[in-house]
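Trainee: pasting the structure only:
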């Protein structure tokens, strides 16, 4: 492409130079014809005795040939004997003598020989200044000596100032400069377009490389419509990025699978090693409450408080073990048609005492007709309960609102569940980590609650997302297929 632009530039410059050479040749021919026509007019006037003023028609032909400005006949004494300019012709005095205009008294351009005769020693009349040979192109008038029996008059042909050789050369130089600048401007614009066309995809590739290096495998370089090498490179880069993204997803799935195996083994060990002692401790506490309660009312109250607290801690440990087991075990779902509004109200009913004591307003709302879904009721109930617990804990007992909103989308093929609270919200840097196992911002949390919710939703081939703003609240959005996934039906 650049070679083509260079060839085009040279061709344009060659055309400009060729045109200038042809113009110069034509001008020199026309100028020579005009000079010869003017000389012939002057010689004819001398030989015929006619005045130039009487030969206006022939003078006009010479003038049209190359814009001859004037023809002057000067004698050896420098007197203008005849001229096309009426201000220079001889004037008749009262005594019948003639008063001549001197050639030195008029503004005469520099002279040059009309036919290139070799110089002789005969001096020219005063006022007829010949230009040096090295400046012959600047001559604006040409003289031709005529030998007669009455002396040696001179025929001077004065050209228009715009038709001197130097003026024409200056005009052509300006034109050539303008043409050259125009060609350079066009070539510069074309080069800029070519460079921009090639540099833009390179910049896009550079930006994409930085994005991919930062872990963003979803970025794609635009420019698939290009059919050149850059288009092929862009397509290969996008294909490479897509494969890297798939590889990263497979690595994440493998990592999660390995982690799930570890958690499963850990959960089994915990269930085996801890639950049996916990059951014994729980039974012992029940036996203590029924058989060894003190008779003193004050001591009995203290005894009941302590045993209740111990049983609560045992139950909390047992719940953590259950969370481990639920997260690590493969899903065993029993799908059936579910009324999500009834399920949501049942989940909120568990927390009626807590919400009334803390001043939290709990609501279930539906938007339009919400179809039933085919899902496991226990799994979804656990997921909603975890999200409600998460919202209540975020309000720290200071009052607020927690609500479950139900609606349909995708023309009734999916159901949307929004669980919203007005708690303290989630920091922006923690949003991407809330569903990771064992990640928690609470001092007493295990970090499995939201991970279990996400697993339950994905087991139903649904999706869950979160939007939150610190200090304003959080909204978890679940979408589920109405018909239920094929994997559920087969379990």
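Mentor: All right, it came through fine. Treat the numbers as computed from the prediction; the structure is a model and nothing was measured.
Trainee: going forward, measure contacts and count neighbours with C-alpha atoms only.
Mentor: OK.
Trainee: thought residue 345 was touching residue 364?
Mentor: Yes: using C-alpha atoms under 8 Å, residue 345 makes contact with residue 364 at a distance of 6.5 Å.
Trainee: what ranges do the strands span in the stretch 1-150 of the chain?
Mentor: Using DSSP state E, counting those that start in this stretch, the strands of the stretch 1-150 of the chain run over 68-74, 80-83, 91-92, 98-99, 111-113, 141-145.
Trainee: My error: substitute the stretch 301-450 of the chain in the last question.
Mentor: Going by DSSP E, counting those that start in this stretch, the stretch 301-450 of the chain shows strands at 336-338, 360-367, 373-375, 400-409, 414-421.
Trainee: who wins for proximity to residue 111 among these?
Mentor: Minimum separation from residue 111 across the strands of the stretch 301-450 of the chain (C-alpha to C-alpha) falls at strand 400-409, 99.4 Å.
Trainee: quick one on the thing from earlier: just put the strands of the stretch 1-150 of the chain in CSV and tack on mean neighbour count and distance to residue 315.
Mentor: Shown next, in CSV, are the strands of the stretch 1-150 of the chain (neighbours: other C-alpha atoms under 10 Å; distance: least, C-alpha to C-alpha, whole Å):
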stretch, mean neighbour count, distance to residue 315
strand 68-74, 23, 123
strand 80-83, 23, 133
strand 91-92, 12, 141
strand 98-99, 14, 143
strand 111-113, 22, 125
strand 141-145, 24, 124
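Trainee: now for those strands, which one comes closest to residue 240?
Mentor: Residue 240 lies closest to strand 68-74 among the strands of the stretch 1-150 of the chain, at 78.8 Å (C-alpha to C-alpha).
Trainee: Let's have the strands of the stretch 1-150 of the chain in TSV, adding distance to residue 307.
Mentor: TSV is the format used below for these (distance: least, C-alpha to C-alpha, whole Å):
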stretch	distance to residue 307
strand 68-74	132
strand 80-83	142
strand 91-92	150
strand 98-99	151
strand 111-113	134
strand 141-145	133
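Trainee: quick one: which of those strands is nearest residue 324?
Mentor: When those are compared by C-alpha to C-alpha, strand 68-74 sits nearest residue 324, at 112.7 Å.
Trainee: Quick one: work out the angle between the closest one and strand 141-145.
Mentor: Orientation of strand 68-74 against strand 141-145 (axes from the mean of the first three to the mean of the last three C-alpha atoms, to 10 degrees) gives an angle of 30 degrees.
Trainee: Tell me how far the residue nearest to residue 477 when sequence neighbours are not counted lies from residue 363.
Mentor: In this structure, residue 477 finds its nearest non-sequential neighbour in residue 418, 4.5 Å apart by C-alpha to C-alpha, 6 or more residues apart in numbering. Distance, residue 418 to residue 363, using C-alpha to C-alpha, to the nearest Å: 12 Å.
Trainee: got another, please set it beside the one above:
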């Protein structure tokens, strides 16, 4: 319901409550007034009856009149007198007035009170002043005298005062109800507005994770929905700008890296040719040194060839890889990684351990590319432990799932949840060294083999990288 409709409904409800309350109160007041007038009329009639009987009878009615006045004064009858035609008071509820004379002309006939002073408006019946009622007593064609009744309508005045007090009380209660509803509405609607203001301050400070629940269908709910939609669009805009910036950055880094890769190939070719020349023409002739020299040169030649292979893969990163598949042992693959990294790991006080399952079946894959994957994982693990630690390489086979699992676990600082989804993006890195292609290339190599790269990391405890590779012929089952 809209806010203006709620306000109108509340105002109309208050008006209806006030009208109904005043109407009911007025009905009760009218009933009380009518009952009081009926009782007063009944008492007046009874007084007239007793007075007429006293005037027309020879019996003594003074005692009866006095007994009646004891109760009649509570009903507003102040005095009852019987007056002769000559104006002499024959009998009265006030014995001191018996025998005195009254001017009937001044009293008048019927119900009469003194006139109000000029310039002031008085009600028709002023219950605070006494009223004189003079009734002639006529029997047949003969007038025997008059009955004078002095009325004091205090009960009617009390009813009027009570009625006024009740109306004032009802008006006050309705007014207080309106104040309570106003305070409730003010708090009910200003609280979410204040919360939205706080949310707007947070958004303006750069916190785009702030949202406000839209729980109502009025203007406040519409405001909250629009606010959430605005924040959502701001997040999308920020993400788009961030991706655009990253794309520009990646483009520049890619151009630089491609140029560096081209430049690296030239010295690699020269080193390869120089090693061939050393092997063929400059190896010492003594048997002791010849074998050692040839082994050392073969290792240099192998590493040069591997680096050149990596450069070629890097330069063709956007193109499909060409896999050179062959059968290989996972255990031998892991052990062959150690010689190339042994010196570097010892320098960083990092130990390398192996957990290889026995009787592993052979894996069909590209050995050079898998070796590149392991080199990348070990390099990342070593960079996460600058103070030293332990790296554990493992290999296992799940006979039920028919999957190979090659793992690399470290005791480094771990990966934050914010970076977990980005670590395999090209050129993304949190380290000062490197350009952020190691894990991107690793994931691509594993994907080309029909497998996947899994990462499990806890900040402050380390990371576990797993290469999940299918058994030959099961590539489509992962």
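Mentor: Sure, I can see it. These numbers were taken from a predicted model, which means no experiment stands behind them.
Trainee: quick one: TM-score?
Mentor: Remark: TM-score between the superposed chains equals 0.59 [TM-score structural alignment, normalised by the length of the second structure]; 415 aligned residues with a C-alpha RMSD of 6.2 Å.
Trainee: of the strands of the stretch 1-150 of the first structure, which approaches residue 351 of the first structure most closely?
Mentor: Proximity to residue 351 of the first structure (C-alpha to C-alpha) singles out strand 68-74 among the strands of the stretch 1-150 of the first structure, at 114.8 Å.
Trainee: who's more crowded, residue 418 and residue 363 of the first structure?
Mentor: Using other C-alpha atoms under 10 Å as the criterion, residue 418 of the first structure and residue 363 rank with residue 418 on top: 20 against 14.
Trainee: For the more buried one, list the residues it contacts.
Mentor: Shown in contact with residue 418 of the first structure (C-alpha atoms under 8 Å, 6 or more residues apart in numbering): 403-406, 475-478.
Trainee: Show me where the stretch 351-491 of the first structure has its helices.
Mentor: Using DSSP state H, counting those that start in this stretch, the helices assigned to the stretch 351-491 of the first structure run over residues 352-358, 377-394, 449-459, 486-489.
Trainee: contacts for the first one?
Mentor: It refers to helix 352-358 of the first structure. Contacts to helix 352-358 of the first structure, defined as C-alpha under 8 Å, 6+ apart, come from residues 361-362, 397-399.
Trainee: Any buried residues in it, and which?
Mentor: For helix 352-358 of the first structure, a neighbour-count test (16 or more other C-alpha atoms under 10 Å) marks residue 355 as buried.
Trainee: Determine the number of other residues adjacent to the residue nearest to residue 304 of the first structure when sequence neighbours are not counted.
Mentor: Excluding its sequence neighbours, the residue lying closest to residue 304 of the first structure (C-alpha to C-alpha, 6+ apart) is residue 289, at 7.0 Å. Residue 289 of the first structure is flanked by 16 other residues according to other C-alpha under 10 Å.
Trainee: So residue 289 of the first structure versus residue 317 of the first structure, what's the distance?
Mentor: Note on residue 289 of the first structure: its distance to residue 317 of the first structure, by C-alpha to C-alpha, is 20 Å.
Trainee: follow-up on the earlier one: can you tell me which of the strands of the stretch 1-150 of the first structure comes nearest to residue 445 of the first structure?
Mentor: It's strand 68-74; of these, that one is closest to residue 445 of the first structure (C-alpha to C-alpha) at 108.9 Å.
Trainee: Work out for me the element the residue nearest to residue 304 of the first structure sits within.
Mentor: For residue 289 of the first structure, the host element (DSSP states H and E) is helix 229-291.
Trainee: before we move on, the earlier item: now which of the contacts of helix 352-358 of the first structure would you call buried?
Mentor: Listed as buried from those are 362, 399; burial here means 16+ other C-alpha under 10 Å.
Trainee: check contacts around the spatially most central residue of the second structure.
Mentor: Nearest to the geometric centre of the second structure sits residue 213, at 4.5 Å (C-alpha atoms, centre = their mean). Going by C-alpha under 8 Å, 6+ apart, residue 213 of the second structure touches 224-225.
Trainee: give me that answer again for 7 Å
Mentor: Contacts here follow C-alpha atoms under 7 Å, 6 or more residues apart in numbering; on that basis residue 213 of the second structure touches residue 224.
Trainee: how near is residue 190 of the first structure to residue 202 of the first structure?
Mentor: 19 Å.
Trainee: likewise residue 170 of the first structure?
Mentor: From residue 170 of the first structure over to residue 202 of the first structure the distance is 47 Å, taken as C-alpha to C-alpha.
Trainee: higher neighbour count, those two?
Mentor: Legend: neighbour count by other C-alpha under 10 Å for residue 170 of the first structure and residue 202, higher for residue 202 (15 against 12).
Trainee: which SS class is the more buried one?
Mentor: helix (DSSP: H, G, I helix; E, B strand; the rest coil).
Trainee: what does residue 150 of the second structure give?
Mentor: strand.
Trainee: What does it correspond to in the first structure?
Mentor: Under the alignment by TM-score structural alignment, residue 150 of the second structure pairs with residue 154 in the first structure.
Trainee: wouldn't its match be in contact with residue 147 here?
Mentor: No: applying C-alpha atoms under 7 Å as the test, residue 154 of the first structure and residue 147 come out as separate, 8.9 Å apart.
Trainee: Mind checking which of these two has more residues around it?
Mentor: More crowded of residue 154 of the first structure and residue 147, by other C-alpha under 10 Å: residue 154, with 26 against 10.
Trainee: For the closest residue to that one other than its chain neighbours, list the residues it contacts.
Mentor: Nearest residue to residue 154 of the first structure, sequence neighbours excluded (C-alpha to C-alpha, 6+ apart): residue 145, at 4.5 Å. Taking C-alpha under 7 Å, 6+ apart, we find residue 145 of the first structure in contact with 152-155.
Trainee: can I get those in TSV with distance to residue 232 of the first structure?
Mentor: Listed next are those as TSV, based on distance: C-alpha to C-alpha, whole Å:
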residue	distance to residue 232 of the first structure
152	86
153	85
154	81
155	78
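Trainee: Of the residues you listed, which is the most crowded?
Mentor: That'd be residue 155 among the contacts of residue 145 of the first structure, by other C-alpha under 10 Å, with 28 neighbours.
Trainee: Ends of stretch 460-473 of the first structure, what's the gap?
Mentor: One end of stretch 460-473 of the first structure to the other measures 27 Å (C-alpha to C-alpha).
Trainee: Go through that stretch and flag the buried ones.
Mentor: 460-464, 466, 468-469, 473.
Trainee: May I see those residues organised as CSV, with distance to residue 133 of the first structure added?
Mentor: As requested, those are exported to CSV (distance: C-alpha to C-alpha, whole Å):
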residue, distance to residue 133 of the first structure
460, 104
461, 101
462, 100
463, 97
464, 97
466, 95
468, 94
469, 93
473, 98
